[in-house]
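Q: sequence first, predicted model second:
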Amino acid sequence: MEKSIINKNIIIKGIGGFYYVKTADGIFETKPKGIFRNINIKPLAGDFVEIEEVNGDYVITEIHKRKNSFLRPPIANVDKVFIVISTVEPPPNYTVIDKMTAICIKKGIVPDIIITKTDLLKDDGVFGIYEKSGFSVTDINGENAYKEIIAMMKGGLSVFAGNTGVGKSTVLNRLFSHLNLETAKISRKLGRGRHTTRAVEIYDFEGGSVADTPGFSYIDTEREQPLYDDEIEHLFPEISPHIGKCRFNDCSHTSEIGCAVIEKVKSKEISESRYKSYCDIRKEAEGISRWEQND
């Protein structure tokens, strides 16, 4: 049985049980070996893999260790996440947005923020909330916004995330007109967009790569690896510098006397919106056991 090994391969798309792998010799349609199903590992777009040719068919034989991965969108080895927030249609849901930023930071990615639809409704403080919290923030309608985003994307794999209808596909089409992604129309009845992106697919551009993905939503953040109450303070960049400066060593930063974080909120050095999200996410995390999650 004649076999050949092709190295340095990345999955750029998976659909219907087939995975399209980009190699130095071109793109190959592959299927994973059955062993991955037996050990409950599913190949993801962004995975670096080994493939083997067997009688003209290509099989994924190895999936290299991931530096990170997301359940939805299903993608691995992400370098940059751009969280897209619209000022209107739909308006920002800060708890969901802040849960996304926390999940990204837990996975080793400090996300960047893109604000859209400021031509329909002026920024009502969104820019300041996230800039004050230590994130890079770009108004998509600002001068040179697209050039700035392209510069930030270079050097790795970028993903755009955000609730449906915020304008992810519109932004991507403007950045990479050859992608011609389908854009979502807003459902007036529900006040949210309809999903139009059907499968994760990675595209190369000069200096990096970008994934077209189904977007994050509230349900999607729930499906990710749990956030535990004792780690959440480390996942808010504006809160983490104050850890250990409170009166009590075990301060939760929610109600304690002498809390350094609460003092920063009172002095407006920490956004009230972000602090509320911190408290909501921490309360939600109470009772989630690492042991029960096998984490």
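A: The structure has been received and is ready for your questions.
Q: only C-alpha atoms for contact and neighbour calcs from this point on.
A: Will do.
Q: contacting residues around stretch 275-294?
A: Applying CA atoms under 8 Å, 6 or more residues apart in numbering, the contact partners of stretch 275-294 are 94-95, 98-99, 226-229, 232-233, 236, 254, 265.
Q: presented hereafter is structure B, for comparison with structure A:
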Amino acid sequence: MDEDDVRNRPSGRSSRPRTKQRPAHVDAAAGMVVSVDRGRYGVLLNDPPLQLITMRARELGRTAIAVGDRVEVVGDLTGAPDTLSRIVRVSERETVLRRTADDNDPYERVIVANADQLLIVTALADPPPRYGLIDRAVVAALTANIEPILLLTKNDLASPEEVLKNYSALDVPTLTTSKGGDLGEVRAVLDGKITVFVGHSGVGKSTLVNALVPGAGRSTGVVSGIGKGRHTSTSVVALQLPAPLTGWVIDTPGVRSFGLAHVTAQDVLWAFPDLEDGAVQCPGSCEHLTAADGCKLDDWIASGHSTPARLEAFRRLLVSRSDLGEP
């Protein structure tokens, strides 16, 4: 045998030199992510208003993509069955709503991008209000620069007075509804906004979404015998409000926990501008929980700069970050 008889196995790799230069994608179409499902992203194009099934382009690497993201897409843009296009750019987010699986989980999960409002749906009865989840959702919204709004359902079964009193110091806008009641006030709040709906299973969230967006088809369920709802909706999805309204409703699965491992005391303090200047006088490591630990906020309140109710509400939200019980 000589060298001509030796066969070399092809390496399978191109001999072309690699380059960092990426395609410009000048013909990319703009749109918004309206659903995420196992590596496939539903994108509604801006012009024409056509929904596509897309995947993440290789050049984006591990870039996270969430419902609400504004993206640019290339490929087959016809929307025909069995076609697939690629997301090649993700625009900078204006807001990001995050949570962790629990308070010991260091990994943040982006729930929704670019939301304006967080509608916290809570039943007044069957199941009863769970203040832990409400507090945590308020913290997540305030620290993300998203306006929290409290929606109390089933006011035909119980009075909202206690809940309203509990959140009056936070200046959180509050709405109430009853089964089959008028939703005009709710529609007015949602008009022109991107609003995320969050709440425990069984509080009537999916029923509300179906009433606001006819044809949405969000699954609904019943409350179990032990006062807890069964999970119905299983994915995050953005739904466009019907004309003459504008804006979006983003429905999320019913949650049992809302971890805030990523939120610090300073993050919460940022949402209380009337207390920020007083906190400057506190020790550098102050958690702002009690005067006994050196917190100067009690003196700040005594000087008339804010109210005891505001300080109490602030500290309650701080404590809610590390409350390991069920929200």
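A: Yes, it's here. Since the structure is predicted, the reported quantities are computational estimates derived from the model, not experimental observations.
Q: need the max-distance pair from the contacts of stretch 275-294 of structure 1.
A: Farthest-apart pair in the contacts of stretch 275-294 of structure 1 is Pro226 and Val265; separation 26.0 Å (CA to CA).
Q: Ile111 of structure 2 and Arg98 touch, don't they?
A: Yes - Ile111 of structure 2 lies in contact with Arg98 (CA atoms under 8 Å); the separation is 5.5 Å.
Q: more neighbours: those two, which one.
A: Per other CA atoms under 10 Å, whichever of Ile111 of structure 2 and Arg98 has more neighbours is Arg98, with 21 against 17.
Q: where's that one, which helix or strand?
A: strand 96-99 (DSSP states H and E).
Q: only the buried residues of the helix or strand following that strand, if you could.
A: For strand 96-99 of structure 2, the following helix or strand on the C-terminal side (DSSP H and E) is strand 109-113. For strand 109-113 of structure 2, burial by neighbour count (16 or more other CA atoms under 10 Å) applies to Arg109, Ile111, Val112, Ala113.
Q: with distance to Asp126 of structure 2 added, can I get those residues in TSV?
A: Shown next, in TSV, are the buried residues of strand 109-113 of structure 2 (distance: CA to CA, whole Å):
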residue	distance to Asp126 of structure 2
Arg109	29
Ile111	26
Val112	28
Ala113	31
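Q: which of the residues you listed lies closest to Leu212 of structure 2?
A: Val112 (19.7 Å).
Q: counterpart of that closest one over in structure 1?
A: Counting by TM-score structural alignment, Val112 of structure 2 corresponds to Ile75 in structure 1.
Q: that match and Ser217 of structure 1: what is the separation?
A: 15 Å (CA to CA, to the nearest Å).
Q: repeat for Asn77 of structure 1
A: Taking CA to CA, one finds Asn77 of structure 1 at 20 Å from Ser217 of structure 1.
Q: between the two, which is the more surrounded one?
A: Asn77 (20 against 17).
Q: who touches the more buried one in this structure?
A: Gly46, Asp47, Arg66, Lys67, Asn68, Ser69, Leu157.
Q: identify those among these that sit within strands.
A: Ser69, Leu157 (DSSP state E).
Q: now do the same contact list for the counterpart of Val163 of structure 2 in structure 1.
A: Alignment note (TM-score structural alignment): Val163 of structure 2 maps to Val126 of structure 1. By CA under 8 Å, 6+ apart, the residues touching Val126 of structure 1 are Thr87, Ile115.
Q: switch the cut-off to 7 Å
A: Going by CA atoms under 7 Å, 6 or more residues apart in numbering, Val126 of structure 1 touches no other residue.
Q: for it, give its distance to Pro92 of structure 1.
A: Distance from Val126 of structure 1 to Pro92 of structure 1, by CA to CA: 8 Å.
Q: again, but for Val59 of structure 1
A: With CA to CA as the criterion, Val59 of structure 1 and Pro92 of structure 1 are 43 Å apart.
Q: what is the neighbour count of Asn141 of structure 1?
A: 14.
Q: which residues sit in contact with the aligned partner of Ser86 of structure 1 in structure 2?
A: The equivalent of Ser86 of structure 1 in structure 2 is Ala123 (alignment by TM-score structural alignment). Residues in contact with Ala123 of structure 2 (CA under 7 Å, 6+ apart) are Pro129, Leu152, Thr153, Lys154, Val203.
Q: check Ala66 of structure 2 too.
A: Contacts of Ala66 of structure 2 by CA under 7 Å, 6+ apart are Val33, Val36, Val110, Ile111, Val112, Ala113.
Q: kindly report the same for Lys22 of structure 1.
A: Contacts of Lys22 of structure 1 (CA under 7 Å, 6+ apart): Asn9, Ile10, Ile11, Ile12, Phe28.
Q: if you map the residues you listed onto structure 2, which are still there?
A: Contacts conserved in structure 2 for those, using both residues aligned by TM-score structural alignment, their matches' CA atoms under 7 Å: Asn9, Ile10, Ile11, Ile12, Phe28.
Q: aligned to the third one, what sits in structure 2?
A: Alignment note (TM-score structural alignment): Ile11 of structure 1 maps to Val33 of structure 2.
Q: Val249 of structure 2 - that's part of a strand, no?
A: Yes - with DSSP: H, G, I helix; E, B strand; the rest coil as the criterion, Val249 of structure 2 is part of a strand.
Q: how about Asp119 of structure 1, what does it touch?
A: Asp119 of structure 1 is in contact with no residue at all, counting by CA under 7 Å, 6+ apart.
Q: that one and Asn141 of structure 1: what is the separation?
A: From Asp119 of structure 1 over to Asn141 of structure 1 (counting by CA to CA), the distance is 7 Å.
Q: please apply the same query to Ile114 of structure 1.
A: Taken as CA to CA, the span from Ile114 of structure 1 to Asn141 of structure 1 is 10 Å.
Q: just Glu29 of structure 1 next, same as before
A: For Glu29 of structure 1, the distance to Asn141 of structure 1 - CA to CA - is 39 Å.
Q: equivalent analysis for Lys42 of structure 1, please.
A: 39 Å.
Q: of the contacts of Ala123 of structure 2, which ones are shared with structure 1?
A: The contacts of Ala123 of structure 2 retained in structure 1, by both residues aligned by TM-score structural alignment, their matches' CA under 7 Å: Pro129, Leu152, Thr153, Lys154, Val203.
Q: out of the residues you listed, the closest to Ala57 of structure 2 would be?
A: Val203 (38.6 Å).
Q: how about the secondary structure of the aligned residue in structure 1 for that closest one?
A: Per TM-score structural alignment, the equivalent position to Val203 of structure 2 in structure 1 is Val166. Following three-state DSSP, we place Val166 of structure 1 in the coil state.
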